[in-house]
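Novice: The sequence and its predicted three-dimensional model are supplied below.
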Amino acid sequence: MVLRNSSSVTEFIFGGFSEQSEVHVPLFFLFLGLYVLTVVGNLGLITLIGLNSRLHTPMYFFLFNLSSIDLCYSCVFTPKMLHDFVSENIISYAGCMTQLFFFCFLVNSECYVLVSMAYDRYVAICNPLLYTVTMSPQVCALLMLGPYAVGFAGAMAHTGSMLRLTFCGSNIIDHYLCEVLPLLQLSCTSTHVNELVFSIVVGMVIATSSISIFISYALILSSILRIPSAEGRSKAFGTCGSHVTAVALFFGSGAFTYLTTSFPGSVGRSKYASVFYTNVVPMLNPLIYSLRNKDVKLALGKTLKRVLF
């Protein structure tokens, strides 16, 4: 990945949330709290799954990867954002492109990890007798390799097309991180190719992931409704509740953020909407899977007893 020497802009300035310095300290502590909860929650869940053999199943293998992505995802921009609240909010050209790459890579990967988790729930409910054979270690590895490969390809497409642009005017990004659309507003050259790449990549990711999840849950719902006992249906629904909540939060907040950019003058305002899927969702995911999961709570209790006694 080679940076263009023709770019006259060597650094960017984040516009952030507000130019009023008196709100920076309260915002710093707010996002610091969210960041600490995100790191502790995801790192705790990763450690818990790694230490407990009871959780070494396909479902928790995918959850392990989801928490790893959320942890890395929040570390890509939150420390820099916290630094900008109390110091100069400047980022180098190379740093901005690097942040853009990892942001796109992790967001795209998370979309397809959620798809893999939906397929896992489909097999567990619709073909329970073949679950162990179907979700073999080799299959699980492929279901994880796919999301990372697609995430890498999407990030390369976004970042590669961004590197071809020249930035020679304003260097103030109306955002708190290096996102595609705010950066396109600063380009001195035509962004037609970039907009086309953005539409294709984002459209493919959203369409394929959302359709795959929808089909999985349509089949799951059909299978659940054929279960004769109410207790059996309740138990089946319970195994999907956490994943459905995580999918709704991630895709719902992401869709709302990017749909708002279709209105004139709304690209700058979308940074406020993006706080939910960039800061809040990674913090909530460990809570969703911990509070509603008996296996995780049981493993946590055993681990705490082992550590304390």
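Specialist: Received the coordinates, thanks. Residues are numbered from 1 along each chain as shown.
Novice: When you work out contacts or count neighbours from here on, use the C-alpha atoms and nothing else.
Specialist: OK.
Novice: Report the buried residues of stretch 264-276.
Specialist: Val267, Gly268, Ser270, Lys271, Ala273, Ser274, Val275, Phe276 (16 or more other CA atoms under 10 Å).
Novice: how far does that stretch sit from the chain's center?
Specialist: With CA atoms, centre = their mean, to the nearest Å as the basis, stretch 264-276 stands 17 Å off its chain's centre.
Novice: end-to-end on it?
Specialist: The first residue of stretch 264-276 is 22 Å away from its last residue (CA to CA, to the nearest Å).
Novice: Kindly report the same for stretch 258-277.
Specialist: Start-to-end, stretch 258-277 (CA to CA) is 11 Å.
Novice: Can you tell me what sits against it?
Specialist: The contact list for stretch 258-277 (CA atoms under 8 Å, 6 or more residues apart in numbering) reads Phe17, Asp174, His175, Tyr176, Leu181, Pro182, Leu249, Phe250, Ser253, Gly254, Phe256, Thr257.
Novice: Give the burial count for the third one, as a bare number.
Specialist: The local packing count at His175 equals 22, with neighbours defined by other CA atoms under 10 Å.
Novice: where exactly do the strands run in the stretch 151-300 of the chain?
Specialist: In the stretch 151-300 of the chain, the strands defined using DSSP state E, counting those that start in this stretch lie at 172-173.
Novice: Equivalent analysis for the stretch 1-150 of the chain, please.
Specialist: 11-14, 90-92.
Novice: Distance to Cys188 added to these, as JSON lines?
Specialist: Converted to JSON lines, the strands of the stretch 1-150 of the chain look like this (distance: least, CA to CA, whole Å):
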{"stretch": "strand 11-14", "distance to Cys188": "14"}
{"stretch": "strand 90-92", "distance to Cys188": "18"}
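Novice: For Pro282, find the nearest of the ones you listed.
Specialist: strand 11-14 (22.4 Å; CA to CA).
Novice: show me the residues around Cys178 that make contact.
Specialist: Cys96, Met97, Gln99, Leu100.
Novice: Second structure for comparison follows:
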Amino acid sequence: MHPQLCQKMVLTAWLGGLGSALILCSLTLKLPKCGHREVDNFFCEMPALIKMACVHSKVMEIIVFSLGVIFLLVPLSLILISYVVITQAVMRIKSAARWSKVLNTCASHLTVVTLFYGTLIYMYMKPQNSSSQDEGKFLTLFYTIITPTLNPLIYTLRNKDVKRAVKRMLPVGKWSAKS
């Protein structure tokens, strides 16, 4: 990849994230709040703050949905399109070993993509008043902690050296001998 293209992509990502955050934060903080309320979540996430408002803001819902399309559905579509191209290339491979290696690599990546994008799309691209607070907490926990924690496990446990190291560290034989 050409360094200038890389810089433009990074700049686009940073400015897009900063711009959307500024828009959403400023609009969310302007919503009227009913009395003294506490955020019933692990952190001040935008859907939790919107639910604290006294009014239902159709404008906020449209903005969140639009940004969800831009920042969630467009990248997910590009990932899925790339997998269609990969699948077409794999179909031309005659070797079964290469075929399974490519599919294993793709399967682990698609697992991570599904876990991450699935929870984010469910959280941000549905009407704000259609989910419970506990459901929001679970999804927040899932895509901020569980998915990033599973990500290295999903990728590294496929590595043969890592598998051997884990087998050496775990006394599997000791537990089965005592049972």
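Specialist: Everything's here; your move. Quantities reported herein were computed from a predicted structural model and do not represent experimental measurements.
Novice: center of the second structure, which residue is that?
Specialist: Phe116 (2.5 Å; CA atoms, centre = their mean).
Novice: what's around the closest residue to it other than its chain neighbours, how many residues?
Specialist: Excluding the flanking residues, the one nearest Phe116 of the second structure by CA to CA, 6 or more residues apart in numbering is Tyr143, at 5.7 Å. By other CA under 10 Å, the residues close to Tyr143 of the second structure number 18.
Novice: Alignment lookup: Tyr143 of the second structure to the first structure.
Specialist: The alignment partner of Tyr143 of the second structure in the first structure, by TM-score structural alignment, is Tyr277.
Novice: how near is its match to Thr38 of the first structure?
Specialist: To Thr38 of the first structure, Tyr277 of the first structure is 12 Å away according to CA to CA.
Novice: quick one: contacts for Ser109 of the first structure?
Specialist: So Ser109 of the first structure contacts Ile69, Pro147, Tyr148, Ala149, Val150, Gly151, Phe152 (CA under 8 Å, 6+ apart).
Novice: Filter those down to just the ones in helices.
Specialist: Assigned to helices by DSSP state H, the following of these qualify: Ile69, Pro147, Tyr148, Ala149, Val150, Gly151, Phe152.
Novice: thinking again about what came up before, please dump the contacts of Ser109 of the first structure into CSV; it should also carry neighbour count and distance to Ile227 of the first structure for every row.
Specialist: What follows is these, written out as CSV (neighbours: other CA atoms under 10 Å; distance: CA to CA, whole Å):
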residue, neighbour count, distance to Ile227 of the first structure
Ile69, 20, 35
Pro147, 22, 32
Tyr148, 19, 36
Ala149, 14, 37
Val150, 18, 36
Gly151, 25, 37
Phe152, 18, 41
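Novice: between those, which is nearest Val107 of the first structure?
Specialist: Nearest to Val107 of the first structure among the contacts of Ser109 of the first structure: Gly151, at 7.4 Å, using CA to CA.
Novice: Contact partners for the closest one?
Specialist: By CA under 8 Å, 6+ apart, the contact set of Gly151 of the first structure is Cys104, Phe105, Leu106, Val107, Asn108, Ser109.
Novice: Try it again at 6 Å.
Specialist: Residues in contact with Gly151 of the first structure (CA atoms under 6 Å, 6 or more residues apart in numbering) are Phe105, Asn108, Ser109.
Novice: State the distance from the last one to Ser199 of the first structure.
Specialist: Ser109 of the first structure sits at a distance of 17 Å from Ser199 of the first structure (criterion: CA to CA).
Novice: Kindly report the same for the first one.
Specialist: Taking CA to CA as the measure, Phe105 of the first structure and Ser199 of the first structure are separated by 16 Å.
Novice: More neighbours: which of those two?
Specialist: Using other CA under 10 Å as the criterion, Phe105 of the first structure and Ser199 rank with Phe105 on top: 25 against 12.
Novice: Confirm for me that the more buried one is in contact with Ala153.
Specialist: No. Assessed by CA atoms under 6 Å, Phe105 of the first structure is found out of contact with Ala153, at 7.9 Å.
Novice: any chance you could map the helices in the stretch 201-309 of the first structure?
Specialist: 230-260, 270-275, 281-291, 294-308 (DSSP state H, counting those that start in this stretch).
Novice: Next, format those helices as CSV and append distance to Leu165 of the first structure.
Specialist: CSV is the format used below for the helices of the stretch 201-309 of the first structure (distance: least, CA to CA, whole Å):
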stretch, distance to Leu165 of the first structure
helix 230-260, 22
helix 270-275, 22
helix 281-291, 31
helix 294-308, 48
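Novice: To Cys188 of the first structure, which of those lies closest?
Specialist: Nearest to Cys188 of the first structure among the helices of the stretch 201-309 of the first structure is helix 270-275 (22.4 Å), distances taken as CA to CA.
Novice: Now the aligned residue in the first structure for Arg37 of the second structure. Nearest residue, chain neighbours left out?
Specialist: Under the alignment (TM-score structural alignment), Arg37 of the second structure pairs with Asn171 of the first structure. Closest residue to Asn171 of the first structure apart from its sequence neighbours, by CA to CA, 6+ apart: Phe12 at 4.9 Å.
Novice: can you pull the contacts of the one you found?
Specialist: By CA under 6 Å, 6+ apart, the residues touching Phe12 of the first structure are Ile90, Ile91, Asn171, Ile172.
Novice: Cys54 of the second structure now?
Specialist: Pro32, Lys33, Cys34.
Novice: Tell me the residue in the first structure aligned with Ala96 of the second structure.
Specialist: So, by TM-score structural alignment, Ala96 of the second structure is matched to Ala230.
Novice: and what of Arg158 of the second structure?
Specialist: In the first structure, Arg158 of the second structure lands on Arg292 (TM-score structural alignment).
Novice: Starting from Phe237 of the first structure, give me the distance back to its match.
Specialist: Here Arg292 of the first structure is placed at a distance of 12 Å from Phe237 of the first structure (CA to CA).
Novice: same deal with Val197 of the first structure?
Specialist: Distance from Val197 of the first structure to Phe237 of the first structure, by CA to CA: 38 Å.
Novice: And Ile220 of the first structure, by the same measure?
Specialist: Following CA to CA, the distance that separates Ile220 of the first structure from Phe237 of the first structure is 9 Å.
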